[in-house]
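Participant: When you get a sec, could you give me coordinates for this:
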Amino acid sequence: MTYDFDGCGPQVFERMAQALCAAELGPGIVVFGPGRDGGREATFDGPVAVISHGHRWSGYIVVQAKHKSHTGVPKDDADWVIKQIHGELTPWVEGSRTTPVPQYYLLITNVRLSAFPGAGGRDRIVAVLEEYREKLGFVGFHVWDGETLEAMLDGHFEVRRRYAAWVTAGDVLATLFDELKPAVADLKASIPVAAAKELLARRSARLDEAGDRRRTRSAARVGVRGHTGAVPVAEPGRSRLGSGTGEFAER
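Facilitator: Okay, here's the model as predicted:
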């Protein structure tokens, strides 16, 4: 399924990225809320099922999420991601950021990176991250772009369901709604019928709400009113006059 990550906004995207990290990395993930987070959306310390640079990750991981509101021009999108990387990693190089330098760096973005060899967005970003890997001593890094996130959402039902209203395209939601309409209509039509059957089964109801506990009335003569209108139910020995009039005549 194709998801609309652009329209969800940075805060929802960040939350979704954190949820996917929890699903992929495990419950030991530490999530940071809005505000100054020292360049971290989440951290994890320990072994995880992620492999890069020839080995499985095991150590201190920092996750950063970057959301671009309008995407679609591959070169501009890649340039934007590279600018975000410089803005986040340069403070560690310069020593102005006091939080620990990660052993493993995970960048999550809604930008869909071109896979064209050498000049594509993915290769350009990998080249920049390799430079920072040498400067900061990263053991490994990974980039989850828009294409990767789509595959992850397809595989994590709970996360997909939680964020479907924000990342599912409007036309897809409209199609789903249209498909549900017949089922909703059937349900609305069946409620009065089911209630009428229940009344007939019980046969008699005490009219407590009328303030007279001594009088009872045949439940079969009570009309059932739902969203579809009143459904008068004839008691045995009587028949209805007209359709939906609520009038009865002796047989």
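Participant: contacts and neighbour counts: CA atoms only from here.
Facilitator: Will do.
Participant: Please enumerate the helices of this protein.
Facilitator: Secondary structure of the chain, counting by DSSP state H: helices at 10-25, 74-94, 121-136, 146-155, 157-167, 170-202.
Participant: mind putting those helices in a markdown table, distance to residue 216 and mean neighbour count included?
Facilitator: Below are the helices of the chain laid out as a markdown table (distance: least, Cα to Cα, whole Å; neighbours: other Cα atoms under 10 Å):
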| stretch | distance to residue 216 | mean neighbour count |
| --- | --- | --- |
| helix 10-25 | 57 | 19 |
| helix 74-94 | 75 | 15 |
| helix 121-136 | 78 | 16 |
| helix 146-155 | 58 | 16 |
| helix 157-167 | 49 | 15 |
| helix 170-202 | 12 | 13 |
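Participant: Nearest to residue 52, out of the ones you listed?
Facilitator: helix 121-136 (11.9 Å; Cα to Cα).
Participant: just to revisit the earlier point, now for the helices of the chain, which one comes closest to residue 239?
Facilitator: Here helix 170-202 is closest among the helices of the chain (Cα to Cα), at 14.4 Å.
Participant: Confirm for me that residue 74 is in contact with residue 121.
Facilitator: Yes. Using Cα atoms under 8 Å, residue 74 is in contact with residue 121, at 6.8 Å.
Participant: now the helices of the chain as CSV including distance to residue 230?
Facilitator: Shown next, in CSV, are the helices of the chain (distance: least, Cα to Cα, whole Å):
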stretch, distance to residue 230
helix 10-25, 44
helix 74-94, 59
helix 121-136, 63
helix 146-155, 45
helix 157-167, 35
helix 170-202, 8
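Participant: right, and these - which one's nearest residue 108?
Facilitator: helix 10-25 (7.0 Å).
Participant: Run through the neighbouring helices and strands of that closest one.
Facilitator: With contacts defined as 3 or more Cα pairs under 8 Å, 6 or more residues apart in numbering; DSSP states H and E, helix 10-25 has these neighbours: strand 42-52, strand 55-66, helix 157-167.
Participant: I'd like the structure of this one too, to check against the first:
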Amino acid sequence: MGAAGAGGVGVVGMLAILAVGYFFGIDISPIVRELDQGQPAQDAPLSERDQEYGEFVSVVLADTEEVWAPVLPEQAGIEYADPRLVLFRGAVQSACGGASAAMGPFYCPGDQRVYLDTDFFDMMAQRMGAEGDFAAAYVIAHEVGHHVQNLTGVLSEVNGLRARMAEADANALSVLTELQADCYAGIWARHAQDRFGSLEEGDLEEAMRAAAAVGDDVIQSNAGRTPVPDSFTHGSAAQRQEWLMRGFRSGQMDQCDTFAEAGL
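Facilitator: Reported below is the predicted structural model:
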């Protein structure tokens, strides 16, 4: 098979990409499909940035697995099943339907996969003022928090309720779901620090900046709009920081019950 037979990236580039996916335990098939379309055939090695990105997200994902594998059985009596992480560029198909990079990272309960666009962390640093490795790690841990919610049955219950609610009520329930995932990200950070000494000076501040940057009020303000709480689906910057720190300080899932605190 010549270079043209391997599509746009050629044999060397394709083998390098597949190697990253195999050794790092990440599904990179969406990237392969994108690179395989519309480009002149050439032997293009995987870029250093892409390789570092793959290494980083695989390390964070492994860290979350090391934490949740004992924590979920101990605190919730449920066996932990590792999620799969999918890297994509531009757009991707999941069991939850099609999605574009514009919607940011997401978790799909239908296939138990976390989807991350390869350019998202650059956008966080350049446009949202949330740079740093731990800021990126917080985002991954938040999506893994949704996976934990899926395993505990929270996501299916929430989705069933939201389908029968008025928009404002459905949005409020969505906020509680997202804040709990933030709290679970905090639990991961606490146990990662206690078990592995993962946090360095300034890491927690990076995560706090990232949590603020993705607050609905901040996003709406940056878009030139007046924040409208009834339209929030993820929570305000202050709320996201509060629940992240609640999880970090306690390390306990029972301290992350956003629904009970809201009277539900």
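Participant: Can you give me the TM-score here?
Facilitator: Put the two chains on top of each other and the TM-score (TM-score structural alignment, normalised by the length of the first structure) is 0.28; 113 aligned residues with a Cα RMSD of 5.6 Å.
Participant: coming back round to it: now the helices and strands packed on helix 10-25 of the first structure in CSV, please, with extra columns for distance to residue 12 of the first structure.
Facilitator: Formatted as CSV, those follow (distance: least, Cα to Cα, whole Å):
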stretch, distance to residue 12 of the first structure
strand 42-52, 15
strand 55-66, 11
helix 157-167, 8
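Participant: Check the separation of the first and last residues in stretch 124-144 of the second structure.
Facilitator: 19 Å (Cα to Cα, to the nearest Å).
Participant: Just the buried positions in stretch 137-155 of the second structure, please.
Facilitator: Of all the residues in stretch 137-155 of the second structure, those buried under the rule 16 or more other Cα atoms under 10 Å are 137-152, 155.
Participant: Could you list which of the residues you listed belong to helices?
Facilitator: Using DSSP H, those in helices are 137-152, 155.
Participant: returning to what we had before: figure out which of the helices and strands packed on helix 10-25 of the first structure is closest to residue 193 of the first structure.
Facilitator: It's helix 157-167; of these, that one is closest to residue 193 of the first structure (Cα to Cα) at 33.1 Å.
Participant: what's the angle between that closest one and helix 10-25?
Facilitator: 160 degrees (axes from the mean of the first three to the mean of the last three Cα atoms, to 10 degrees).
Participant: Show me what helix 157-167 of the first structure is packed against.
Facilitator: Here helix 157-167 of the first structure touches helix 10-25, helix 146-155, going by 3+ Cα pairs under 8 Å, 6+ apart.
Participant: Looking at those helices, spot the one closest to residue 249 of the first structure.
Facilitator: With Cα to Cα as the yardstick, what comes closest out of these is helix 146-155 (60.6 Å).
Participant: Can you tell me which helices and strands that closest one packs against?
Facilitator: helix 157-167.
Participant: quick check: angle from the helix it packs on to helix 146-155?
Facilitator: Using the same axes, to 10 degrees: helix 157-167 of the first structure against helix 146-155 is 130 degrees.
Participant: picking up where we left off before, save the helices and strands packed on helix 157-167 of the first structure as a markdown table, and put in distance to residue 229 of the first structure too.
Facilitator: Shown next, in a markdown table, are these (distance: least, Cα to Cα, whole Å):
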| stretch | distance to residue 229 of the first structure |
| --- | --- |
| helix 10-25 | 41 |
| helix 146-155 | 42 |
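Participant: Which of those sits closest to residue 206 of the first structure?
Facilitator: If we rank these by Cα to Cα, the stretch that ends up nearest is helix 10-25, at 53.2 Å.
Participant: The closest one relative to strand 42-52, how many degrees between them?
Facilitator: 60 degrees.
Participant: re earlier: which one of the helices and strands packed on helix 157-167 of the first structure lies closest to residue 82 of the first structure?
Facilitator: Smallest distance to residue 82 of the first structure across these (Cα to Cα): 15.3 Å, for helix 146-155.
Participant: looking at the helices and strands packed on helix 10-25 of the first structure, which is closest to residue 187 of the first structure?
Facilitator: Among these, helix 157-167 comes nearest to residue 187 of the first structure, with 23.5 Å by Cα to Cα.
Participant: Does residue 183 of the second structure touch residue 247 like I think?
Facilitator: Yes. Residue 183 of the second structure is in contact with residue 247 according to Cα under 8 Å; the separation is 4.4 Å.
Participant: which one of those two has more residues nearby?
Facilitator: Using other Cα atoms under 10 Å as the criterion, residue 183 of the second structure and residue 247 rank with residue 183 on top: 33 against 25.
Participant: for the more buried one, what are its contacts?
Facilitator: Residues counted as contacts of residue 183 of the second structure (Cα atoms under 8 Å, 6 or more residues apart in numbering) are 243-248, 256.
Participant: Relative to residue 18 of the second structure, how far out is it?
Facilitator: Per Cα to Cα, residue 183 of the second structure is found 34 Å from residue 18 of the second structure.
Participant: can you pull the contacts of residue 64 of the second structure?
Facilitator: 141, 144, 188, 192.
Participant: a markdown table for these, including distance to residue 75 of the second structure?
Facilitator: Shown next, in a markdown table, are the contacts of residue 64 of the second structure (distance: Cα to Cα, whole Å):
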| residue | distance to residue 75 of the second structure |
| --- | --- |
| 141 | 18 |
| 144 | 16 |
| 188 | 13 |
| 192 | 16 |
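Participant: and the two most separated of the residues you listed?
Facilitator: The farthest-apart pair in these, when distances are taken by Cα to Cα, is 144 and 192, at 14.0 Å.
Participant: The nearest residue to residue 162 of the second structure once chain neighbours are set aside sits in which helix or strand?
Facilitator: Distances taken as Cα to Cα, 6 or more residues apart in numbering put residue 170 closest to residue 162 of the second structure, at 4.8 Å, once the chain neighbours are dropped. Assigned by DSSP states H and E, residue 170 of the second structure falls within helix 167-196.
Participant: got the buried residues for that helix?
Facilitator: For helix 167-196 of the second structure, burial by neighbour count (16+ other Cα under 10 Å) applies to 170-192.
Participant: Which helix or strand lies directly C-terminal to it?
Facilitator: Heading C-terminal from helix 167-196 of the second structure (DSSP H and E), you reach helix 203-213.
Participant: In that following helix, which residues are buried?
Facilitator: Buried residues in helix 203-213 of the second structure, defined by neighbour count with 16+ other Cα under 10 Å: 203-204, 206-213.
Participant: counting contacts, what elements does that helix pack onto?
Facilitator: Helix 203-213 of the second structure packs on helix 133-152, helix 237-250, going by 3+ Cα pairs under 8 Å, 6+ apart.
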